[in-house]
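# dropping the sequence and predicted coords here.
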Amino acid sequence: MKSIFSHVICLAVLLALQPLAEAGPVKDHAGRWLGDLKTPGGRTLRLGAELFTRADGSAWASVASPDQDAIDIPVTSIEENGDTIELTLPFAALTLTWAKDHFKGVWKQGEAPLAFELRKVGDFPMKVRPQTPKAPFPYKNEALAISTADGVTLGATLSIPHGVTRPNVVVLVAGSGPATRDGHGDAHRPFAVLADHLARRGIAVLRYDKRGVARSTGNFEKHTLADLIDDLDGVVRTLKARNEFNHLGLVGHSEGSPIAAAVAARHPESVGFVVSLAGVGLPGLDALVLQDWIWAKDRGASPAEADWAMAYARKFYEVVLAHTEPGARVAALKALYDGLRPAEQDRIRKLEMNQGTLSLAWAQKPFLRASLQADPSADWRAVRCPVLALNGALDHQVPAKENLRGIVAALNAGGNRRVESDILPSLNHAFQTAVTGREDEYGKIDETLSPVALERIVQFAQQQR
């Protein structure tokens, strides 16, 4: 419920030459800046910003909160005015004004602006997990800029193993949420870990920032599932145009799994294999309702309360589907809530059923409505290449049994018999070895990715000849 499926807080061409960002405070003071923000409650919170040039050469920035294990928090807009930079986020704003050798910052979230100073740092102070890749690397990392059909430029990293002629190559496709190419979350970098593991075993890997995140242009808040499919389509076309790899595979996590299926169905001549990790195999509405049922149980709901929560969630999403205009959608949802008995409203608050996809903020996003309308089974039926589908037994966001059954059934219905599937014991949605599988456990686990899962993925990618 905090996100749709992920646990995180067109002709494509390689752009060989990017326009340089014009002079301004972002370009003049590029790098990471960090300061101590004193909150109204008396707590000091480290808050920072990174100023950089995006893949298309334009000036941009992101926000970081190291004490909350969050970096690359995407901004929705940036405005440079003299020595001042205005950064706008969906929930706040940060103003930076240059003052000789540092920035004076003003954080605006709520009624009272909070002033603090930011000074340059080499890197943000983040916890380092044991599996985070460390040099030396037996592969080359190449920065790419990939253009998509609607003019978005994706920032990407292509890792090519040394000494391997025409290796297989895989593209890592992130789940929902503002994912960077490394998949930052809770100080973990799962896509960096997976890319490193694959490249060390002779598999080339491309990973990219989602549109509107980090070095990629575009607007993350306004994207739809179709946009993400088109983005991956552009990545695949770019790799095929290089003509230096053997088989091309797609490795999609969570929502990235049906995105991979859609592109594999669209380009059977280009995509040689697919790996689905915590993949979604149910229609969008059913998948979200099932997730909300588990969410309620995790928050102490009795069986009867969990069933009630599931029914309420379905009504909420049916309202979202019934109204194309966001304003009418919100009005109808408010009427739905006002029509509940006081005890039912209390139950919603108790079970936190007014957060994430069941919030009014999410209800206004085009992405939620498009996701509710999605049915990945049609794309899975059209996938003809070899598929490895893995789900974790302790996944509370994409329940393994129901979703894996849906994926395999659709593949078989389409006549695909080159399918391997497995439910891996003790693994959560993030493919960590877990105890409960709940979302609040992710950051408490030092393991980024289970060695068992890593080995299954590598062996499958190596087997494709």
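Received it, and whenever you're ready, just let me know what you need.

# CA only for contacts and neighbour counts going forward, please
Fine.

# residue closest to the middle of this structure?
Ala179 (3.4 Å; CA atoms, centre = their mean).

# which residues does Val106 contact?
94-96, 113-116 (CA atoms under 8 Å, 6 or more residues apart in numbering).

# now it: which helix or strand?
strand 102-108 (DSSP states H and E).

# circling back: and the buried ones among the contacts of Val106, selectable in ChimeraX?
Here is the ChimeraX command that selects only those of those that count as buried (16 or more other CA atoms under 10 Å):
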select :94,95,96,114,115,116
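
# ok, residues contacting stretch 404-413?
Counting by CA under 8 Å, 6+ apart, 279-282, 377-378, 380-383, 389-391, 417, 419, 421 sit against stretch 404-413.

# now the strand holding Val106, how far from the chain's geometric center?
Strand 102-108 sits 28 Å away from the centroid of its parent chain (CA atoms, centre = their mean, to the nearest Å).

# A further structure is provided below for comparison with the first:
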Amino acid sequence: MKKNLLLILAVWIYSTISYAQEIDGIWHGNLNFNGQKLGLIFHLYKDENGKPSGKMDIPQQSVTDMPINLSLLTQDSISLHLPAIGMSYNGKLVQDKIKGLFKQNGVSIPMDLEQGEIDKPNRPQEPFPPFDYQTQEICFTNKNANAVFSGTLTYPKEYSKEKRIPVVLMITGSGPQDRNEEIFKHKPFLVIADYLAKNGIASLRYDDRGVSKSTGERSGCTSQDYADDADSGLQWLKDCGKFGKIGVLGHSEGGLIAFMLGAESKVDFIISMAGPGIKGDTLLAEQQNAALKLYGQPANRTVESVRAEVSMNPKDSWLNYFIDYDPTSTISQIKIPVMAINGSNDMQVISTSNLNAIKKELIKKNKKNVFKEYIGLNHLFQHCQINNSLDYYNIEETCSEEVLQDIVDWINKL
């Protein structure tokens, strides 16, 4: 949740870089540290006033367009310093490369920059048009929040209003995300929508509040506000009268929101992909300990330490709501069919504690309920080993074929 993955280095760089005509454009390099490789991309250009400017990307951490301020120029050298995080980089243009040294908190790492982008990662599951099904751009409104949502409605090839086929509203995980839930150059919701359409199931996915083509204010919002947004999407699907059963598919925080909607009987079925089943403060402590253990650090985070840390940022409405929210009572009210799934290598929503908590509340509520842990899958439902379970970017698979097929089979049997 909150995508607070353990960074290889604290490379959230609001940096200052030197600029020369010879080194403008796009440059990239790799930090190699303890067997891990972290790619950095610098976009160097002049703004509308002719002033040197730039941005930086860290694809493996899903960071894009981070502003950088350019200074300290020589004809063949660059130098950047960030005292706040103890970091500096000094490089010199040698033929077609900038050869330099990255330093942070006493650690020195050679890092050379080459011109051009890093090669795009391979994403074999990502579909491209022309599609073998119909898509329609739609909008719906949450009037209470003064927010208009832009989304994509996907119809199977065999769609007709008379068939009353099922439709699924997709709800993204935490943080501002677009309709494809794009993260680490993966587009999970696009892949899922494509698979559903090819198997006779319609879907609606939408840009989150204040993201891409959707409007609305995110400041001060909590999971309840985002549940209201999703409810507006459900109401649009009901009002359009084009489908039969209407369900929700939520990933991570989206799974939590799916439970909220299900408890209020606003949908016909729920699919929770790595949705939380335990209180937020406990989940965050488990999440942080899993990441620390993965990187060989003492797993010493407690609920108390998490809450103490959060208390230092009282203005974060989302986080304060999340740590106090216990989904148990909400889940216990659900009577509609639920498919709750997790991966055994999930380091963000730990499968054993969360899935068991969900199962405990729902095991006897509906005979169509399904609870399944997928061995060897991570938080994005990619196949992985424990040691690369957080390396979403370098894994080519976007979502396990087995998971996709299980979702389709379950919906079609309802």
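Received, thanks. All of these numbers come straight from a predicted model, not from anything done at the bench.

# helices or strands up against the lengthiest strand in structure 2?
Counting residues, the longest strand found in structure 2 (DSSP state E) is strand 36-46. Applying 3 or more CA pairs under 8 Å, 6 or more residues apart in numbering; DSSP states H and E, one finds that strand 36-46 of structure 2 makes contact with strand 25-33, strand 52-58.

# aligned to the residue nearest to the centre of structure 1, what sits in structure 2?
With TM-score structural alignment defining the correspondence, Ala179 of structure 1 maps onto Gln177 in structure 2.

# give me the nearest residue to its match, chain neighbours excluded.
Asp208 (5.7 Å; CA to CA, 6 or more residues apart in numbering).

# mind listing what the one you found touches?
149, 172, 176-179, 214.

# so which of these wins on neighbours?
Using other CA atoms under 10 Å as the neighbour test, the contacts of Asp208 of structure 2 are led by Thr172, with 28 neighbours.

# distance of the closest residue to it other than its chain neighbours relative to Asn122 of structure 2?
In space, and not counting its chain neighbours, Thr172 of structure 2 is closest to Gly254: 5.0 Å by CA to CA, 6+ apart. For Gly254 of structure 2, the distance to Asn122 of structure 2 (CA to CA, to the nearest Å) stands at 26 Å.

# neighbour count: those two, which is higher?
Using other CA under 10 Å, the more surrounded residue of Gly254 of structure 2 and Asn122 is Gly254, with 27 against 14.

# can you tell me which helix or strand the more buried one belongs to?
Gly254 of structure 2 belongs to helix 253-263, assigned by DSSP H and E.

# okay, that helix sits on what stretch of structure 1?
Helix 253-263 of structure 2 maps onto residues 255-265 of structure 1, going by TM-score structural alignment.

# tell me how far the matching stretch is from the chain's mean position?
14 Å.

# now swap in stretch 250-270 of structure 2 and tell me
For stretch 250-270 of structure 2, the distance to the chain centre is 18 Å (CA atoms, centre = their mean).

# and that stretch, end to end?
Start and end residues of stretch 250-270 of structure 2 are separated by 8 Å (CA to CA).

# near the nearest residue to Arg438 of structure 1 once chain neighbours are set aside, how many residues? Count them for me, please.
Excluding the flanking residues, the one nearest Arg438 of structure 1 by CA to CA, 6+ apart is His396, at 6.1 Å. Other residues lying near His396 of structure 1 total 22 when counted by other CA under 10 Å.
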